[in-house]
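K.L.:
structure for the following, please:
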Amino acid sequence: MLENIKTEQFYTEYKPLLFSLAYRMLGSVTDAEDIVQEAFLTLYKSGSDHIQNMKAYLCKIVTNGCLGLLRSTRKQREKYIGTWLPEPLVTTASEETDPMQSYLQKESISTAYLLLLQQLSYVERAVFLLHEVLQYDYKEIADIVGKSSANCRQIFHRAKRSLHVKDDSDLLDHFDQEQTTNLVEQFMQALASADAARIVEFLSTDAVLITDGGGKVKAQLQPLNGHIPISHLTSNFLKKLPGNLTYRLTMVNGLPGIVVYLDGKTLTVLSFKILNGHIVNLYFVINPDKLTHVF
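P.N.:
Presented below is the predicted three-dimensional model:
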């Protein structure tokens, strides 16, 4: 009974941090939740009296769990049909006061950021996140990933060079909450009317549309470039859909986004990268396997 109470206390304290790490590593909400649950199950079975640093202990379990899952699913990712996008993390205004969401908001979890991390090897991603997001020193990271502290330092700097990051602020999405929300809301209205002329007004001329159908539904297999082609494709796609389309403005990966429903069922989740008042990247997750947790 006492050990169960201790585990619940640790769960409340560390779950937001551990989910944050696992989600950035995996780009999957469901897998991140499973990895975190498994970490606490391991803790419950082993007991906590022998653990000197609980945060490091749990981070090590989660990191190793993520690395193991990534390696085991490598072939699936290599055979993925079309462009892979992370599972959208959808939150509402009422959830923003939740400890999980407030912790996630401290660092960028945007779709663009998560895609940037995909450029790194699994170990590079782990070292980079542990140092950049969780502020671990290299000695602590070395214990977690099983490498020397000097090696971890080299891995981190190599990862940073790979991402072409000069400064920590380069990783964050700087945006005006009210202006961005208004822009996305107006874009949503343009989508709802399937008006290509209105849609194009919100896009930068070199905008890029990326869709993820995973081979489960019809989607663009390659990124689509240019504001005119994107406006025509999106408006025509929505016009051809049978049934009743509805839209909800919400927070997707820490930034204003849109959930689209067809006859009350989640059809797609839209997230964006916005610069200088225009949408430069549009991300449409249509793969139904990645939308099971979105309501």
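
K.L.:
okay, CA-based contacts and neighbour counts for the rest of this
P.N.:
OK.

K.L.:
quick one: contacts of the longest helix seen in the chain?
P.N.:
Ranked by residue count, the top helix of the chain under DSSP state H comes out as helix 2-26. Helix 2-26 is touched from outside by 29, 31-33, 35-36, 40, 43-44, 47-48, 55, 58-59, 62-63, 66, 70, 99-101, 103-104, 109, 114, 117, 122, 125-126, 129-130, with contacts defined as Cα atoms under 8 Å, 6 or more residues apart in numbering.

K.L.:
repeat that for stretch 149-158.
P.N.:
Contact with stretch 149-158 is made by 124, 127, 128, 131, 138, 139, 140, 141, 142, as judged by Cα under 8 Å, 6+ apart.

K.L.:
tell me who's in contact with the third one.
P.N.:
Contact analysis of residue 128 by Cα under 8 Å, 6+ apart lists 155, 156, 159, 160.

K.L.:
kindly report the same for the second one.
P.N.:
For residue 127, the contact set (Cα under 8 Å, 6+ apart) comprises 141, 145, 152, 155, 156.

K.L.:
let's go with 7 Å and repeat that
P.N.:
If you count contacts by Cα atoms under 7 Å, 6 or more residues apart in numbering, residue 127 has them with 141, 152, 155, 156.

K.L.:
got it, and the first one?
P.N.:
Taking Cα under 7 Å, 6+ apart, we find residue 124 in contact with 155, 156, 159.

K.L.:
and this one, please, so the two structures can be compared:
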Amino acid sequence: MENMKTEQLYSLYKPVLFSLAYRMLGSVMDAEDIVQEAFLTIYKSGSDHIQNMKAYMCKIVTNRCLELLRSSSKQREHYVGAWLPEPLVTTASDETDPMQSYLQKESVSTAYLLLLQQLSYVERAVFLLREAMQYDYEEIAGIVGKSSANCRQIFHRAKRSLRVKYDPDHSDRLDQEQTTSLVEQFMYALASGNAAQIMKFLSTDAVLLTDGGGKALLQPLHGHIRISRSVTDFWKKFTEHLTYRIAMVNSLPGIVVYMDKKTWAVISFKVQDGRIDNLYFVANPDKLTHVH
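P.N.:
Just a heads-up that it's a prediction; the model follows:
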């Protein structure tokens, strides 16, 4: 394959392939690796025999994701504390990037990814291939090794499950300025160390989930009082060492926190009815190597 053709394919298909792999795995680094492997496979084997390049590459990526998920299932089972997806952090300078433009149109919020993780591996693949990639059931059957009728059943079961628990059309498309303003006000209240002020931005039954990979708080915190007191105490203790910036985290406003100028945590939110409903706190350093 000529280099120019490879570059054109990469530019054209990387966004959709990365989106598929990231939502399958919840890992930025693994998704990047699998997409690179897919293009390397095409480069080595050539493309003359491929009639539908997008479908062919999605099949490669899906199968590689399924292999990785199955091989790492034991590791996930023994993960210490809450598991959260690796945060996908972008800035205003990334807006011209075709991949970021594509992802802005997709449901990649932390809350949505966590629900996808509750599906079985095959359910997740079938759902994404049908919902996001618009494949017909015959094509999906060829990818996941099930009958088309079975794939149809799997898809409808997965869609019902997700719809009951989460409505991405509502939760992921709230007014951007309003959500950004809420996140900024929350951070200002946090920086001031005022627990009572922080509580105003949290729903009464808010939940704080921390993914520290065994290196940070393990148990979820429930309720606006406990959360506000806990984060205020922590912030006061380390305030001289902490700085932060507002960023787009999984296509929604979030926060990158630095400890002594090094990336220390990424916080994303689920906002509902003008209040912060869930806080997702990723502090596992292994999941932050790509965040600057």
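
K.L.:
re earlier: now, which of the contacts of residue 124 of structure 1 sits nearest residue 288 of structure 1?
P.N.:
Ranked by distance to residue 288 of structure 1 (Cα to Cα), the contacts of residue 124 of structure 1 are led by residue 159 at 32.1 Å.

K.L.:
rewinding a little: just send the contacts of residue 127 of structure 1 back as JSON lines, with distance to residue 271 of structure 1 too.
P.N.:
As requested, those are arranged in JSON lines below (distance: Cα to Cα, whole Å):
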{"residue": "141", "distance to residue 271 of structure 1": "32"}
{"residue": "152", "distance to residue 271 of structure 1": "33"}
{"residue": "155", "distance to residue 271 of structure 1": "30"}
{"residue": "156", "distance to residue 271 of structure 1": "28"}
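
K.L.:
return the members of these classed as buried.
P.N.:
Of all the contacts of residue 127 of structure 1 considered here, the ones buried according to neighbour count by 16 or more other Cα atoms under 10 Å are 141, 152, 155, 156.

K.L.:
can you tell me which of those residues end up in helices?
P.N.:
Residues from those lying in helices, with DSSP H as the criterion: 141, 152, 155, 156.

K.L.:
for the second one, give its distance to residue 127 of structure 1.
P.N.:
Spatial separation of residue 152 of structure 1 from residue 127 of structure 1 under the definition Cα to Cα, to the nearest Å is 7 Å.

K.L.:
quick one on the thing from earlier: ok, of the contacts of stretch 149-158 of structure 1, which one's closest to residue 248 of structure 1?
P.N.:
Distance from residue 248 of structure 1 was checked for each of those by Cα to Cα. The minimum falls on residue 128, at 34.2 Å.

K.L.:
helix, strand, or coil at that closest one?
P.N.:
Following DSSP: H, G, I helix; E, B strand; the rest coil, we place residue 128 of structure 1 in the helix state.

K.L.:
that older thread, pick out whichever of the ones in helices among the buried ones among the contacts of residue 127 of structure 1 sits closest to residue 181 of structure 1.
P.N.:
When these are compared for distance to residue 181 of structure 1, the smallest value, 34.4 Å, is given by residue 156; criterion: Cα to Cα.

K.L.:
give me the residues contacting stretch 107-118 of structure 1.
P.N.:
Outside of stretch 107-118 of structure 1, the residues that reach it under the criterion Cα under 7 Å, 6+ apart are 24, 27, 86, 125, 163, 171-173, 253-255, 271, 273.

K.L.:
restricted to buried residues, select the residues you listed in ChimeraX.
P.N.:
To isolate the buried members of the contacts of stretch 107-118 of structure 1 in ChimeraX, using 16+ other Cα under 10 Å:
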select :24,27,86,125,163,171,173,253,254,255,271,273
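
K.L.:
Serialize the contacts of stretch 107-118 of structure 1 to CSV and add fields for distance to residue 243 of structure 1 and secondary structure.
P.N.:
Written out in CSV, the entries for the contacts of stretch 107-118 of structure 1 read as follows (distance: Cα to Cα, whole Å; DSSP: H, G, I helix; E, B strand; the rest coil):
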residue, distance to residue 243 of structure 1, secondary structure
24, 35, helix
27, 31, coil
86, 27, coil
125, 42, helix
163, 43, coil
171, 40, helix
172, 39, coil
173, 36, coil
253, 28, coil
254, 30, coil
255, 28, strand
271, 23, strand
273, 29, strand
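
K.L.:
can I get the contacts of stretch 107-118 of structure 1 in TSV with distance to residue 15 of structure 1?
P.N.:
Shown next, in TSV, are the contacts of stretch 107-118 of structure 1 (distance: Cα to Cα, whole Å):
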residue	distance to residue 15 of structure 1
24	14
27	17
86	20
125	20
163	28
171	23
172	23
173	24
253	18
254	18
255	22
271	25
273	28
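
K.L.:
going along the chain, name the helices of structure 1.
P.N.:
If DSSP H is used as the criterion, the helices of structure 1 fall at 2-26, 29-46, 54-72, 74-78, 99-104, 111-117, 122-132, 138-145, 149-162, 177-192, 196-200, 227-240.
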